[in-house]
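S.K.: dropping the sequence and predicted coords here.
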Amino acid sequence: MKLIYIQRNTKQEKRFTEKMGMLYTNVTYVKKAFLGIPLKTLHTYRKTYYGEVKSCMDCNTAY
């Protein structure tokens, strides 16, 4: 059993972009975990309909 490992979680979130407006998309979080406890989020990205991978820094979370 590894002590430190990388885990990925995908959640569907509501995002807002200026060009497209309100957007429901699958957002993948890449986190570093120690014994199953998440420590730090390393990267957040989303895939578009065309298979393009984009960073989530360009769109805001809408609540």
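M.R.: Okay, I see it.
S.K.: from now on I want contacts and neighbour counts done on CA atoms only, so please keep to that.
M.R.: OK.
S.K.: for residue 24, which non-adjacent residue is closest in space?
M.R.: Once flanking residues are discounted, residue 24 sits nearest to residue 14: 4.6 Å by C-alpha to C-alpha, 6 or more residues apart in numbering.
S.K.: in addition, the following structure is provided for comparison:
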Amino acid sequence: LIDVIGNVYKETGELTEDGEPVCVKEDGYFVNVRIINDSQISSLFDEYVVAVEHQLRGWM
């Protein structure tokens, strides 16, 4: 099962009138992957992993 939990955004380097960074949506999603069949291994997804430059999401 794959649950999409968010999108990936990148700062453009520009600022809005309020001084906030302008961001554009990139291709890709944050997802939770739940393996429900022990015969499947998580390395199946290794080719799809994208490491972001800065952490975009924090967990509490």
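M.R.: Received the coordinates, thanks. Given the structure is predicted, the values throughout are model-derived calculations rather than measurements.
S.K.: next, the TM-score between them, please.
M.R.: For this chain pair, the superposition-based TM-score is 0.25 by TM-score structural alignment, normalised by the length of structure 2; 33 aligned residues with a C-alpha RMSD of 3.5 Å.
S.K.: about what we covered before: tell me the secondary structure at the residue nearest to residue 24 of structure 1.
M.R.: Here residue 14 of structure 1 is recorded as strand under DSSP: H, G, I helix; E, B strand; the rest coil.
S.K.: surely it touches residue 25?
M.R.: Yes. Assessed by C-alpha atoms under 8 Å, residue 14 of structure 1 is found in contact with residue 25 at 6.6 Å.
S.K.: circling back: what's the separation between the residue nearest to residue 24 of structure 1 and residue 45 of structure 1?
M.R.: Distance from residue 14 of structure 1 to residue 45 of structure 1, counting by C-alpha to C-alpha, to the nearest Å: 14 Å.
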